[in-house]
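K.L.:
pasting a predicted model and its sequence here:
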Amino acid sequence: MRIITGTARGCRLKTPKGETTRPTADRIKESLFNILGRRVEEAHVLDLFAGTGALGLEALSRGASSALFVDERTASLIEENAVKARLFDRAEIVRGDALRVLRRLGTLERSFDLIFCDPPYRRGLWEKALSSVDREGLLSPDGCMIVEHGTEEEELPTLENLHCVREETYGRTTRLRFFSRNVQEVKP
């Protein structure tokens, strides 16, 4: 696992031992950032269920202004990776349950230009996080939320403010869905 491009290009990220964390594959990450294009520059990023921090760190490497990383188990690993990539100065790391943190961020009236949500598959977590972001108004008006989940997880929760504007499937296991407050396709 590495940072693909930008100021930290080629930096290898440390991954946790065991199989409790499933990092986004480099080819999926590269495709994702190609879709996002220049939207990453100067963006305020929220990386939920951050794991290694790879998505948020990639965004910082590509010019995002800041990234808030949320993970209950891997906060120290994210910090280590952010320091190694020399991106720690723009990183905020929170150790906590992502769904509780989302409620707290809503209370604080925070908003983000890009939100990455990559929880463990088949646990209903992406649906709950998506509903919470929708309810709490955490996505900026021109922002984009990207959810990674299993291909067999078809049903979308009922949303009031967010709309699915794009879907990409990778192999037999992974789907990315892009959500926006405006009904328009995500373009670079």
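P.N.:
Structure's in. What do you need?

K.L.:
okay, CA-based contacts and neighbour counts for the rest of this
P.N.:
Will do.

K.L.:
I'd like to know how far the spatially most central residue of the chain sits from residue 44.
P.N.:
Per C-alpha atoms, centre = their mean, the C-alpha nearest to the average position across the chain is that of residue 116, at 1.5 Å. Residue 116 sits 11 Å away from residue 44, going by C-alpha to C-alpha, to the nearest Å.

K.L.:
not counting residues beside it along the chain, what's closest to residue 63?
P.N.:
In space, and not counting its chain neighbours, residue 63 is closest to residue 41: 4.6 Å by C-alpha to C-alpha, 6 or more residues apart in numbering.

K.L.:
check contacts around that neighbour.
P.N.:
Applying C-alpha atoms under 8 Å, 6 or more residues apart in numbering to residue 41 gives the contacts 59, 62, 63, 64, 65.

K.L.:
what distance do you get for it to residue 138?
P.N.:
From residue 41 across to residue 138, the span is 19 Å (C-alpha to C-alpha).

K.L.:
what is the burial count for residue 165?
P.N.:
When neighbours are defined as other C-alpha atoms under 10 Å, residue 165 has 16 of them.

K.L.:
surely it meets residue 179?
P.N.:
Yes: with contact defined as C-alpha atoms under 8 Å, residue 165 reaches residue 179; the gap is 5.6 Å.

K.L.:
just checking, what packs against the biggest strand by length in the chain?
P.N.:
Longest strand of the chain, by residue count under DSSP state E: strand 139-150. Where contact means 3 or more C-alpha pairs under 8 Å, 6 or more residues apart in numbering; DSSP states H and E, strand 139-150 is packed against strand 112-117, helix 125-136, strand 174-180.

K.L.:
10 Å instead, please
P.N.:
Here strand 139-150 touches helix 26-36, strand 44-48, strand 112-117, helix 125-136, strand 163-170, strand 174-180, going by 3 or more C-alpha pairs under 10 Å, 6 or more residues apart in numbering; DSSP states H and E.

K.L.:
please compare the first structure with the one that follows:
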Amino acid sequence: MRIIAGTARGTRLRAPKGWDTRPTADRVKESLFDILGARVQNACVLDLFAGTGALGLEALSRGAAHAVLVDKATPAVLRENAAHTRLAERTEIRAGDAFSELARFSREERVFDFIFCDPPYRLGLWARAIASIDAGALLAKDGVVVCEHEADENELPALSSLACIDRRSYGRTTQLSFWKRCGKEGGVS
């Protein structure tokens, strides 16, 4: 597991010892950032269920202005990887439950250009996170939420402000879904 491009290109990320991680594969991460392209430049990024911080740190390496990494189980690993990539000064680490942090960000009126959501599979956490983001005002007007989930995890609650604009499958297990705000008429804005 490594940073693919940008200022920290080639830097290996450390994973928690003895912890069953399911990091985003390099080819999936590369495809994701090819899709996002130059829009990552100067962006404010939220990486939920950050694990090693691979997505948020990749965004910083590619020119994002600031990244908030949230994971209740791995804050020490996140701090170590931020320091190792020399991206710590633009990284904010939150050692807490993703849903509590989403509520806190809403109260603080924080807004993000990109929200990456890569929770453990098969627990319904990605759908719960999308519902929480949908209910708040965390996503910038032209922002994008990217969820990584298992290909057959597609059940969602009713959403009022977000619409799925794209889905990409990688093998039989991994799927990326991309979400944007809906306009008043229900279309994607």
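P.N.:
Cool, got the structure. Fair warning: this is a prediction, and the values are worked out from it, not measured in the lab.

K.L.:
TM-score for the pair, please.
P.N.:
Comparison of the two superposed chains (TM-score structural alignment, normalised by the length of structure 1) gives a TM-score of 0.96, and 185 aligned residues with a C-alpha RMSD of 1.2 Å.

K.L.:
picking that back up, just say which of the helices and strands packed on strand 139-150 of structure 1 is most tucked in.
P.N.:
With neighbours defined as mean count of other C-alpha atoms under 10 Å, these peak in mean count at strand 44-48, which reaches a mean of 26.

K.L.:
now do that one against helix 125-136, angle only.
P.N.:
With axes from the mean of the first three to the mean of the last three C-alpha atoms, to 10 degrees applied, the angle from strand 44-48 of structure 1 to helix 125-136 works out at 140 degrees.

K.L.:
mean shift of strand 44-48 of structure 1 relative to structure 2?
P.N.:
With mean C-alpha distance after the TM-score superposition for structure 1, strand 44-48 of structure 1 departs from structure 2 by a mean of 0.1 Å once superposed.

K.L.:
read off where that strand ends up in structure 2.
P.N.:
Aligned by TM-score structural alignment, strand 44-48 of structure 1 falls on residues 44-48 of structure 2.

K.L.:
residue 22 of structure 2 matches what in structure 1?
P.N.:
So, by TM-score structural alignment, residue 22 of structure 2 is matched to residue 22.

K.L.:
so residue 182 of structure 1 makes contact with residue 163?
P.N.:
Yes: the criterion here is C-alpha atoms under 10 Å, and residue 182 of structure 1 meets it with residue 163 at 6.9 Å.

K.L.:
quickly list what's touching both of these two.
P.N.:
Counting by C-alpha atoms under 10 Å, 6 or more residues apart in numbering, the contacts common to residue 182 of structure 1 and residue 163 are residue 144.

K.L.:
circling back: so what sits against both of residue 116 and residue 44 of structure 1?
P.N.:
Counting by C-alpha under 10 Å, 6+ apart, the residues touching both residue 116 of structure 1 and residue 44 are residue 56.

K.L.:
tell me the secondary structure for residue 99 of structure 2?
P.N.:
helix (DSSP: H, G, I helix; E, B strand; the rest coil).

K.L.:
can you name the residues that contact the spatially closest residue to it that is not a sequence neighbour?
P.N.:
Nearest residue to residue 99 of structure 2, sequence neighbours excluded (C-alpha to C-alpha, 6+ apart): residue 129, at 7.0 Å. Applying C-alpha under 10 Å, 6+ apart, we find residue 129 of structure 2 in contact with 48, 98, 99, 102, 117, 118, 119, 135, 147.

K.L.:
let me have those residues in JSON lines, extended by distance to residue 91 of structure 2.
P.N.:
Below are those laid out as JSON lines (distance: C-alpha to C-alpha, whole Å):
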{"residue": "48", "distance to residue 91 of structure 2": "13"}
{"residue": "98", "distance to residue 91 of structure 2": "17"}
{"residue": "99", "distance to residue 91 of structure 2": "20"}
{"residue": "102", "distance to residue 91 of structure 2": "17"}
{"residue": "117", "distance to residue 91 of structure 2": "17"}
{"residue": "118", "distance to residue 91 of structure 2": "18"}
{"residue": "119", "distance to residue 91 of structure 2": "20"}
{"residue": "135", "distance to residue 91 of structure 2": "26"}
{"residue": "147", "distance to residue 91 of structure 2": "21"}
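
K.L.:
list just the nearest of those residues to residue 175 of structure 2.
P.N.:
residue 147 (8.0 Å; C-alpha to C-alpha).

K.L.:
that closest one: neighbouring residues, count only.
P.N.:
A total of 22 residues lie near residue 147 of structure 2 under the criterion other C-alpha under 10 Å.

K.L.:
with residue 162 of structure 1 instead?
P.N.:
Counted with other C-alpha under 10 Å, residues neighbouring residue 162 of structure 1 total 22.
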